[in-house]
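Student: Attaching a predicted model along with its sequence, questions to come.
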Amino acid sequence: MDISVYRPGELSGTERAAWSTMQSQAHLLGTPQLANPFLAPEFALAVGRCRRGVRIAVIREDGEPAAFLPFQRSPLGVGRAIGLGVSDAQGLVHRPGFQWDSRELLHACGLSVLEFDHLVEGQKPFESAPMRSFASPVIDVDQGYAAYLAWLLENSPKFSRRTLSKERKLGRDVGPVRYVHDERDPAVLRRLLGWKSAQYRRTGRSDRFAHPWIVQLVDQLFHTRTASFAGLLSVLYAGDRPVAAHFGIRSERVLSCWFPAYDPAYAKFSPGLVLHLRMAEGAAARGLAYIDLGRGNKEYKDCLKTRELSVSEGWVSRPHPVALWQRAHRVPVRALRNTVVSRPELFAPADRLLKRMGRIRSGG
């Protein structure tokens, strides 16, 4: 393999165009999972502006780019998928049928180990290492919103009718309901981040927006707009007041659900659920194929989804002392977390404890 490794700013316009073309044609060439916006060059470049150690491996065949692997590298040669912890799709973007040797790739990248937590399907050379798979539910809208709503009314009738009823009640009690699919007001984005931070604290979770680099990344992506990629702020208004919002990123065919939140003052109207239905309508109107709701077991995802993708978590490594140390350090922690999340009898009490701690932390 002919492998070169670059800093994000060193990638040429020709190489970026080749990367984007691979994504735009992925659904036609049997690799639809590669169309996810988290695998786009724009996302990798944005992370590179916010984090150190971001690199992009370009693999060439006959002098032409055949594959791209964005990653983050520590001084000790420990590699992490680009945006690990906030990215919902990771892997090597490649031409159809392209094969690679994972150990040779790691060696060329100066890595002893490379960690994933959302490795997309079809990455067979990486999957030779032990990986654990998780469901990532999606909403298909390629047949139009009317078709999706009809499917939803048939498969989740109580949920869909209740949500539509609450939308009507929101309009009667608060003000006319209005949806903006692509809101460009940065003040509304700041309000969303405030809601999301409060939600993290209220539920006892770590506040992602306490990390300046994540706030910077969201801001970078909000202002990123190309023909094949954009940061998308979608907002549900009642009257002139925003009551729910979502920020995510989209490619030509996929909208990745990332940071949804709502104003708790309007919780009885389920504005977050109403927002997701409006997002499906907006995505369908703009020709997208599906909304990726992201890995994680949530009741609302089970009600909204039409099917599931699969993402994997694990490591690929080559013989090296640092790789052994990394696995010994990380595997027990991830195994414990995944065991708790996957078993309802353990997750429910853990979730209650987190929420109780969140109320204490929030002064409730």
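Tutor: All right, it came through fine.

Student: contacts, neighbours, all on C-alpha from now
Tutor: Noted.

Student: Helices of the stretch 251-364 of the chain, start to end?
Tutor: If DSSP state H, counting those that start in this stretch is used as the criterion, the helices of the stretch 251-364 of the chain fall at 271-285, 299-304, 321-342, 344-361.

Student: and the shortest one, how far out from the chain's middle?
Tutor: The offset between the C-alpha centroid of helix 299-304 and the centroid of the whole chain comes to 17 Å, using CA atoms, centre = their mean, to the nearest Å.

Student: Could you pull out the buried residues of that helix?
Tutor: Neighbour counts using 16 or more other CA atoms under 10 Å place 301, 304 of helix 299-304 among the buried residues.

Student: Output the contacting helices and strands for that helix.
Tutor: Judged by 3 or more CA pairs under 8 Å, 6 or more residues apart in numbering; DSSP states H and E, helix 299-304 is in contact with strand 131-140.

Student: Packing partners of the very next helix or strand once past the strand it packs on?
Tutor: Per DSSP states H and E, the first helix or strand lying C-terminal to strand 131-140 is helix 145-155. In terms of contacts (3+ CA pairs under 8 Å, 6+ apart), helix 145-155 is packed against helix 157-173, helix 271-285.

Student: and here's the other structure:
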Amino acid sequence: MQAETGHGSEEWDALQQDWRNLTNRLQPRSPFMHWEWLSAWHRHFATNHPLTVLVCRQDNQCTGILPLVTHVRRGKKLQLRTLRLLGTGLSDQLGLMAQLADTSTLARALYDRRHQWDLLELKDVEAGDPAIAEFCRALINEGLQPTITPDCKRPCLTIDEDWDSFYARVIGKKTRRRNRIQRRKLESIGRLSFETVTSAEAYLGHLPQIRKLHERHFNTGQKRQRPFDTTTGYRFFHDAGQALAAQSMLALHLLKLDDRIIAYDLGLRHNRRYLQYLGGYDSNYARYSPGRLLQVYLLRWCFETGFSEVDFGRGDHDWKRKWTSQTRENVTITVPGPTLMSRLRRTVLMR
């Protein structure tokens, strides 16, 4: 088994079929590990950053790929080179696209290239991930010193009962009654409708209206890049959403009043798991709790569609805790470069 090194966009693009084959073989838990998401992320956010791709092959078959983006922090005389996973920042859960047997090869490849980096930082990997645990052991065997620090929690809900039973058990009578009252109030104002969008054409058709909603809306969930914050961010969500929808991995839930979006929630579908990614509502209608009404509709849809789990995404927020007490934890793996120059750069530039 050997590791190859590729640099730049052309090498990454050439690995598309290998990555897809690995995805089919390894079945990663996270939808953010799919080519549709990562290739769009690279195209819009990483073209100005050096890319290092470690590839494991055995008998001419690709068995593992580790794509790393170099972020450079420059000082007056020194620069700190930090390696991060492709997709870091926007992705709620990342990991290794490699077999357990490849972790030692990847660790050795990183050690052999120790003069090319000063800090390895793997953010938002899931605690207890077997591949990550094996990778940490392999790094230690190479004389490196990984540290694991808690990052954030991701509330999740296992679906093992029907919707009516769950709703009555988890949400009290007063809240259910308040939800009905809020809905009737909205219906008295205009025509109220709930909608689930899964096609690429319909998703792209709603994006401009969601972008306008940004000016009068409250954002829910983890603070992150949204499709309307910057032109680059909008283009990313345009391309990634279109590609994911083509693979039946995207769902956009909408609450409309007279065809005007007053709440939305964008999520990803993956291996009978639904991951809520980002959402918001029109603050002009805050008194009617449109976000909560849409959440009820969304969860009912998940139950009736046949999902086995709902992942509420990063951030242990109160509104998520109203639905579940279960959580998973994201951690950050930090590995300092072992060379003397790396230690000097970290000492000077990380003070």
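Tutor: Thanks, I have the structure now. Computed from a predicted model, the values in this text were never measured in an experiment.

Student: Quick TM-score on the pair, please.
Tutor: Once superposed, the chains reach a TM-score of 0.75 (TM-score structural alignment, normalised by the length of the second structure), with 316 aligned residues with a CA RMSD of 3.4 Å.

Student: Run through the helices of the stretch 101-250 of the first structure in chain order.
Tutor: Under DSSP H, counting those that start in this stretch, the stretch 101-250 of the first structure gives helices at 102-109, 124-127, 145-155, 157-173, 186-202, 212-222.

Student: Can you tell me the SS state at the spatially most central residue of the first structure?
Tutor: Nearest residue to the geometric centre of the first structure (CA atoms, centre = their mean): residue 88, 3.1 Å. Following DSSP: H, G, I helix; E, B strand; the rest coil, the label given to residue 88 of the first structure is coil.

Student: Can you find the partner of it in the second structure?
Tutor: Applying TM-score structural alignment, one finds that residue 88 of the first structure aligns to residue 92 in the second structure.

Student: distance of its match from residue 14 of the second structure?
Tutor: Distance, residue 92 of the second structure to residue 14 of the second structure, using CA to CA, to the nearest Å: 26 Å.

Student: What of residue 197 of the second structure?
Tutor: Distance from residue 197 of the second structure to residue 14 of the second structure, by CA to CA: 32 Å.

Student: what does residue 339 of the second structure give?
Tutor: Applying CA to CA, the value for residue 339 of the second structure to residue 14 of the second structure is 32 Å.

Student: Kindly report the same for residue 113 of the second structure.
Tutor: From residue 113 of the second structure to residue 14 of the second structure the distance is 22 Å (CA to CA).

Student: Ok, residue 338 of the second structure next?
Tutor: 31 Å.

Student: And these two? Which one has more around it.
Tutor: The residue with more neighbours, out of residue 338 of the second structure and residue 14, is residue 338; 17 against 11, by other CA atoms under 10 Å.

Student: quick one: what's aligned to residue 36 of the first structure in the second structure?
Tutor: Looks like residue 36 of the first structure aligns to residue 30 there (TM-score structural alignment).

Student: quick one: contacts for the closest residue to that match other than its chain neighbours?
Tutor: Nearest residue to residue 30 of the second structure, sequence neighbours excluded (CA to CA, 6 or more residues apart in numbering): residue 93, at 6.0 Å. Contact analysis of residue 93 of the second structure by CA atoms under 8 Å, 6 or more residues apart in numbering lists 30, 32, 124-126, 330.

Student: try 6 Å this time
Tutor: Going by CA atoms under 6 Å, 6 or more residues apart in numbering, residue 93 of the second structure touches 30, 124-125.

Student: Give the buried residues for the strand ranked longest in the second structure.
Tutor: Longest strand in the second structure by number of residues (criterion: DSSP state E): strand 61-74. Buried residues in strand 61-74 of the second structure, counted by 16+ other CA under 10 Å: 62-71.
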